[in-house]
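Engineer: got a sequence here, can you build the structure:
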Amino acid sequence: MPTGTMLPDLRAVLFDVDGTLIDSLPGVLIAIGETVEAFVGVRPTDSEIRALIGVPLTGQFRIFGAADDQIGAMVESCIERIEELAHLETTFDLAAETLALAHERGLRTALVTSKSRPEVAPFLERFSHAAHVETVVSASDVTHPKPNPEAARLACERLGVEPHQAAMIGDSVYDLRCARDAGVMAVAVAYGAGAREALVAEDPDLLFDTPEALLDWAHTALPTLTCPARS
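Structural biologist: Okay, here's the model as predicted:
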């Protein structure tokens, strides 16, 4: 699809959080590494952790060898450590402006994230564009989180749109698989944690290398609804 094409039938935009709207990677790498080392005894490499960004913490810890009876304490400890390191988190300002633009043009907006509710709540308190988010689908809201399509479908249901009327923007293969299998337009961004070659291999509908390119596309492609979809 040409990146300059207007999408007149688009009614909603779904955004991943980590690696798409914010760069939380520095703190996440430290927190997950420390948590796994403390409970499992072996610290995963940064590359191993990066490869699982987009998988809920419970799934990551199981992959790194944690026992089922350790998972709850590990998640609690890791979330606490991530919040201690929140000063390392930065916003991709132009990606956040894309969210704001979608909202201002009358499109429905949602966050679709592998964060759990306890992780999402403090993030929203400090996220300067939280007012532009209509609903949040977290890992706590679904039985099967990303890459399963359940989260994207639930977001569309909450927003009152059909999947083919929505686009989902994310930086991981899990985002793209979730979008594709839900029937939602899959928009990849290669400035986050996901490897560009892995994103390309998923054959997304669109791929942008920078937040600037994403915002430029949004200015051209997002329709302005005279009767906002959320009214």
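
Engineer: from now on I want contacts and neighbour counts done on CA atoms only, so please keep to that.
Structural biologist: Fine.

Engineer: now do stretch 149-168: distance from first to last residue.
Structural biologist: 11 Å (C-alpha to C-alpha, to the nearest Å).

Engineer: and it, what's buried?
Structural biologist: 149-156, 159, 161-163, 165-168 (16 or more other C-alpha atoms under 10 Å).

Engineer: among the residues you listed, which one sits closest to residue 96?
Structural biologist: Lowest distance from residue 96 to the buried residues of stretch 149-168 (C-alpha to C-alpha) belongs to residue 168, with 14.1 Å.

Engineer: can you show me the helices along the chain?
Structural biologist: Taking DSSP state H as the test, the helices found in the chain are 25-40, 46-50, 57-63, 68-84, 93-104, 117-126, 150-159, 173-182, 196-201, 211-221.

Engineer: to check against the first, give me the structure of this:
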Amino acid sequence: MNTNIVLFDFDGTIVDSAPIIMQAVVDTLDELGLPPQSNEQLRAWVGPPLFHSFRDFAKVDPAHIDDAIATYRRYYRQTMYDAPFFPGVLESIQELHKLGFPLAIATSKTETMAKPIATHAGLDPYFKYVVGSTNDSAHQSKAAVIADALSLLEADGHNREGAIMIGDRIHDVEGAHANNLDVIGVLWGGTDQREFETATAAVATPAELVETIIERAKK
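Structural biologist: Got it, this is the predicted structure:
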């Protein structure tokens, strides 16, 4: 069996951070005097890079987006360690690690936030790297984050051929395709399955995810 590189998105894939992110957006929009949004609109903020979200969903002038992001992060930090694992996800990560798959997190969240959150959640033993955007480039694309994660694992001697991206949003699919990777969409975060129309596969449970990864590794 080939133990291919497996990259995981974080928010909406590993942890159920939607309520925390949505509340931070509510508080940010209120402080900035921007129109409030419905729950359906707020859920769209979970996953994409913040720069894109403030530009596309709140119509913030690009010149002011960095300030808006700073306000959001001030609220987000207050509860950022409170997001629970989706049921069964941690066990699936542990199983993949035990089987020898090299794992890394590739998230649009900044590394300065993602790394301590992953450590607090007890994920350090399973993931070789936690890769995110940098503080001075909050609009960094998901494709660039994935490319950075692949480069780190390749430098460790792992072959990127057959690598897989696991995520819950269209940005994960597009970022994987930009790096010529297969991508598996996960449905347990509530994403509309239509976002995965061009994904390699879509799975409903963590157990199904492990089965799909193992089956691909046998080919």
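
Engineer: after superposition, what is the TM-score?
Structural biologist: With the length set by TM-score structural alignment, normalised by the length of the second structure, the two chains reach a TM-score of 0.84; 212 aligned residues with a C-alpha RMSD of 2.4 Å.

Engineer: returning to what we had before: nearest to residue 30 of the first structure, of the buried residues of stretch 149-168 of the first structure?
Structural biologist: residue 151 (27.3 Å).

Engineer: the closest one matches what in the second structure?
Structural biologist: Per TM-score structural alignment, the equivalent position to residue 151 of the first structure in the second structure is residue 145.

Engineer: repeat that for residue 102 of the first structure.
Structural biologist: If you follow residue 102 of the first structure across to the second structure using TM-score structural alignment, you land on residue 96.

Engineer: also residue 47 of the first structure?
Structural biologist: Matched across to the second structure, residue 47 of the first structure falls on residue 40, judged by TM-score structural alignment.

Engineer: quick one, what contacts the residue nearest to residue 46 of the first structure when sequence neighbours are not counted?
Structural biologist: Leaving aside its sequence neighbours, residue 46 of the first structure sits nearest to residue 29 (C-alpha to C-alpha, 6 or more residues apart in numbering; 6.2 Å). Contacts of residue 29 of the first structure were listed using C-alpha atoms under 8 Å, 6 or more residues apart in numbering, and they are 46, 49, 50.

Engineer: which one in the second structure is aligned with residue 29 of the first structure?
Structural biologist: The pairwise alignment with the second structure assigns residue 29 of the first structure to residue 22, based on TM-score structural alignment.

Engineer: one step back: pull up the gap between the match of residue 102 of the first structure and residue 142 of the second structure, please.
Structural biologist: Per C-alpha to C-alpha, residue 96 of the second structure is found 23 Å from residue 142 of the second structure.

Engineer: of these two, give the one with the bigger neighbour count.
Structural biologist: Neighbours were counted for residue 96 of the second structure and for residue 142 using other C-alpha atoms under 10 Å; residue 142 has more, 26 against 18.

Engineer: the closest residue to the more buried one other than its chain neighbours: neighbour count?
Structural biologist: In this structure, residue 142 of the second structure finds its nearest non-sequential neighbour in residue 175, 5.2 Å apart by C-alpha to C-alpha, 6+ apart. Neighbours of residue 175 of the second structure under the rule other C-alpha under 10 Å: 20.

Engineer: aligned partner of residue 175 of the second structure in the first structure?
Structural biologist: With TM-score structural alignment as the criterion, the equivalent of residue 175 of the second structure in the first structure is residue 178.

Engineer: residue 71 of the first structure versus that match, what's the distance?
Structural biologist: Going from residue 178 of the first structure to residue 71 of the first structure by C-alpha to C-alpha gives 24 Å.
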